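Peer 1: Pasted the sequence and its predicted model underneath.
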Amino acid sequence: MKETMIGVIGGSGLYEIDGLEKATWQAVESPWGTPSDEILTGTLDGVKMAFLPRHGRGHVHSPSTVPYRANIDALKRLGVTDVISVSACGSFREHMAPGDFVIVDQFIDRTFAREKSFFGTGCVAHVSVAHPTCPRLGDACEDAAKAAGITVHRGGTYLAMEGPQFSTLAESKMYRESWGCDVIGMTNMPEAKLAREAELCYASVAMITDYDSWHPDHGEVDVTEIIKTLMGNAEKARGLVAGLPARLGAERADCPHGCDKALEYAILTTPDKRDPALLAKLDAVAGRVLAG
């Protein structure tokens, strides 16, 4: 058994955790750059928590400039075992309405301007992201959402777009009708891929703010309406987060789905060909497998 530490990455509108005991903002240095912000740590109902505002306090990072590698590495360095991503999104489904939450389980990655891996020349690795989220964490998020009175949908495909602009009508219709996506956002990729490389369990909670641009009764995305819904969603998200410690517990066994062993056979570069400089940067992310 290992000690649980829940890491919450807060998206637009969510910038704190209510009721955190011994709450302290602390800077975490990472060889992958400076994280989005300092990380708020403390305990909630006896369980260690860490909170990182994805865009930084004051919303200073666009989806493309979020330092995803530094964020995931910093959480791993702090001892985080389970990452809950909370983010705003648009909906492609009539029954997934603004104000509802979706526990995402699949992604289509259409981002192109971001570093997507900790590995590369000098240490090549390929992890599986066939199932990019952790069902155990998804269960906890679903239960906590229901207990908080949130309308929640279990399962959905998240289209990750580069942004920062919203979709054209043609894109929105294609993602919905041809590609079968359920929600659209700008920040869960490469975050989910990096969490898998760092052997962290990851769950995505998508908070719906709008119907993107496909809906005939809603037209284009209205930023004013989004912000209004965003504030309500943030309050709901704090209720969901408050219910996680009781469901995940202060101690945890190995992940039954293998998230925490994702690198077991992933590194292909032979030991004699590995770049020492890159290995030094991988000390937190891949230390478990590189130490041997």
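Peer 2: Thanks, I have the structure now. Numbering: from 1, shown residues only.
Peer 1: hey, let's count contacts and neighbours off CA atoms from now on
Peer 2: Will do.
Peer 1: Sketch out the strands for the stretch 51-200 of the chain, chain order is fine.
Peer 2: 82-91, 101-104, 106-109, 152-154, 157-160, 183-185 (DSSP state E, counting those that start in this stretch).
Peer 1: helices and strands around the first one, which ones?
Peer 2: Meaning strand 82-91. strand 5-10, strand 183-185, strand 201-210 (3 or more Cα pairs under 8 Å, 6 or more residues apart in numbering; DSSP states H and E).
Peer 1: another structure for you, compare them:
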Amino acid sequence: MTERVLGVIGGSGVYAIEDLDDVERLDFDTPWGAPSDALVRGRLNGVRVIFLARHGVGHRLTPGAINYRANIDALKRAGASDVVSLSACGSLREDLPPGTFVLVDQFVDRTSGREKSFFGPGFVAHVSLAEPVCPGLRGALAQACRAVGVPFADRGTYVCIDGPQFSTRAESRLYRAWGCDVIGMTNMPEVRLAREAELPYASVAMVTDYDCWRETDKAVEVGDVLAVLKANAAAARRLLDRLTRDLGPVRTPSPLGIETVLDHAVITPPEARSPEMIAKLDAVAGRILRGGA
């Protein structure tokens, strides 16, 4: 049996999990730099949980200033077996009002200048992202949403922008024309890096507002978002409580085989790999490095 260690990345409005037992604080300095904050490890309903505040406690980091590689590396290093992302988002659809949780299954990446891979010169790998979200985790989240009465959509496409500014109306209308459902600033490159680290990932995008495509509404303002954030954060705590009860402490592998994705992704043979890159990838790619692949 394999123990489940659920990594939880809390976005805007979710800076802690108050009900954890056996709490300990973990400070990491990864090869990629420091994560957003200390990791908090404990147990929730008997399930080991590792929590990380994406923007840091006190919301100190803009979306572009987050060290996504350090965050995922630290979660992997701390023993996470799965990752659930909680993040605020804007709605691009009339039928996804504020307060709705969207269980994202696809992404469109409109970010620039962010480090999007652990791999690079000296150690090359190409993972598949055709199905970026673990369907097992997403299904468990849907079950938990039903159980606690949170309004949700069981799939959706998330377009990720740089921020920290909100979109123009023209951009918002463009993303709607592309078929995107919600808009946010943080799930990319997070989901890419989780896949490279062989961590099953699922995203809960919590709608705080309609994006500015709705010309009958006033433009998005932080004050309006903050009011919904508080209610969404309370619902997220109920969701996590139920999710851990449903999942239990013993995990089953991802239906996509995410835990072994690097077996079919690494291009550079062992004799050609950079020693410096091998050292930096000791956590992310430790399984294949220890196995000699």
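Peer 2: Noted; the coordinates are in hand. All of these numbers come straight from a predicted model, not from anything done at the bench.
Peer 1: who are the neighbours in contact with the most centrally placed residue in the first structure?
Peer 2: Nearest to the geometric centre of the first structure sits Ser85, at 3.2 Å (Cα atoms, centre = their mean). The contact partners of Ser85 of the first structure, by Cα atoms under 8 Å, 6 or more residues apart in numbering, come to Val8, Ile9, Gly10, Gly11, Asn188, Tyr202, Ala203, Ser204, Val205.
Peer 1: closest to Tyr68 of the first structure among those?
Peer 2: Nearest to Tyr68 of the first structure among the contacts of Ser85 of the first structure: Asn188, at 9.5 Å, using Cα to Cα.
Peer 1: Tabulate the strands of the stretch 51-200 of the first structure (JSON lines), appending distance to Cys134 of the first structure.
Peer 2: Formatted as JSON lines, these follow (distance: least, Cα to Cα, whole Å):
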{"stretch": "strand 82-91", "distance to Cys134 of the first structure": "9"}
{"stretch": "strand 101-104", "distance to Cys134 of the first structure": "10"}
{"stretch": "strand 106-109", "distance to Cys134 of the first structure": "11"}
{"stretch": "strand 152-154", "distance to Cys134 of the first structure": "13"}
{"stretch": "strand 157-160", "distance to Cys134 of the first structure": "14"}
{"stretch": "strand 183-185", "distance to Cys134 of the first structure": "18"}
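Peer 1: Could you say which one of those comes nearest to Cys255 of the first structure?
Peer 2: Of those, nearest to Cys255 of the first structure by Cα to Cα is strand 82-91, at 9.8 Å.
Peer 1: average offset between the closest one and the second structure?
Peer 2: Compared with the second structure after fitting, strand 82-91 of the first structure deviates on average by 0.3 Å (mean Cα distance after the TM-score superposition for the first structure).
Peer 1: which stretches of the stretch 151-292 of the first structure form helices?
Peer 2: For the stretch 151-292 of the first structure, the helices defined by DSSP state H, counting those that start in this stretch cover 169-173, 191-197, 223-242, 244-248, 276-281, 287-290.
Peer 1: how about the contacts of Ser85 of the first structure in TSV, adding neighbour count and distance to Met96 of the first structure?
Peer 2: Converted to TSV, the contacts of Ser85 of the first structure look like this (neighbours: other Cα atoms under 10 Å; distance: Cα to Cα, whole Å):
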residue	neighbour count	distance to Met96 of the first structure
Val8	27	23
Ile9	25	22
Gly10	25	21
Gly11	24	19
Asn188	25	18
Tyr202	27	22
Ala203	27	18
Ser204	27	16
Val205	28	13
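Peer 1: which two in those are spaced the farthest apart?
Peer 2: Once Cα to Cα is applied, the contacts of Ser85 of the first structure give Gly11 and Tyr202 as the farthest pair, at 14.8 Å.
Peer 1: picking up where we left off before, tell me which of the contacts of Ser85 of the first structure is nearest to Cys259 of the first structure?
Peer 2: Looking across the contacts of Ser85 of the first structure and measuring by Cα to Cα, the closest to Cys259 of the first structure is Tyr202, at 8.2 Å.
Peer 1: so the closest one touches Leu137, yeah?
Peer 2: Yes. Between Tyr202 of the first structure and Leu137 there is a contact under Cα atoms under 8 Å: 7.0 Å.
Peer 1: what touches both of those two?
Peer 2: In contact with both Tyr202 of the first structure and Leu137: Asp82, Ile84, using Cα under 8 Å, 6+ apart.
Peer 1: Just the terminal-to-terminal distance for stretch 193-209 of the second structure.
Peer 2: End-to-end distance of stretch 193-209 of the second structure: 28 Å, with Cα to Cα, to the nearest Å as the criterion.
Peer 1: That one maps to which residues in the first structure?
Peer 2: Stretch 193-209 of the second structure corresponds to residues 194-210 of the first structure when matched by TM-score structural alignment.
Peer 1: got it, and stretch 49-63 of the second structure?
Peer 2: Taking TM-score structural alignment, stretch 49-63 of the second structure hits residues 49-63 over in the first structure.
Peer 1: Can you name the residues in contact with that stretch?
Peer 2: Against stretch 49-63 of the first structure from outside (Cα under 8 Å, 6+ apart): 5-12, 14-17, 20, 36-43, 66, 71, 75, 80, 162-164, 186-187.
Peer 1: mean shift of stretch 136-145 of the second structure relative to the first structure?
Peer 2: Looks like 0.9 Å for stretch 136-145 of the second structure (mean Cα distance after the TM-score superposition for the first structure).
Peer 1: Report the buried residues of that stretch.
Peer 2: Of all the residues in stretch 136-145 of the second structure, those buried under the rule 16 or more other Cα atoms under 10 Å are Gly136, Leu137, Arg138, Ala140, Leu141, Ala142, Gln143, Ala144, Cys145.
Peer 1: So which of those residues is the closest to Glu196 of the second structure?
Peer 2: Leu137 (17.4 Å).
Peer 1: dump the residue contacts of the nearest residue to the closest one once chain neighbours are set aside.
Peer 2: Leaving aside its chain neighbours, Leu137 of the second structure sits nearest to Ala202 (6.0 Å; criterion: Cα to Cα, 6 or more residues apart in numbering). Listed by Cα under 8 Å, 6+ apart, the contact set of Ala202 of the second structure reads Val83, Val84, Ser85, Leu103, Val104, Asp105, Val133, Cys134, Pro135, Leu137, Arg138.
Peer 1: Distance to Gly149 of the second structure added to those residues, as a markdown table?
Peer 2: Output for these, formatted as a markdown table (distance: Cα to Cα, whole Å):
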| residue | distance to Gly149 of the second structure |
| --- | --- |
| Val83 | 23 |
| Val84 | 19 |
| Ser85 | 19 |
| Leu103 | 15 |
| Val104 | 18 |
| Asp105 | 21 |
| Val133 | 23 |
| Cys134 | 23 |
| Pro135 | 21 |
| Leu137 | 18 |
| Arg138 | 16 |
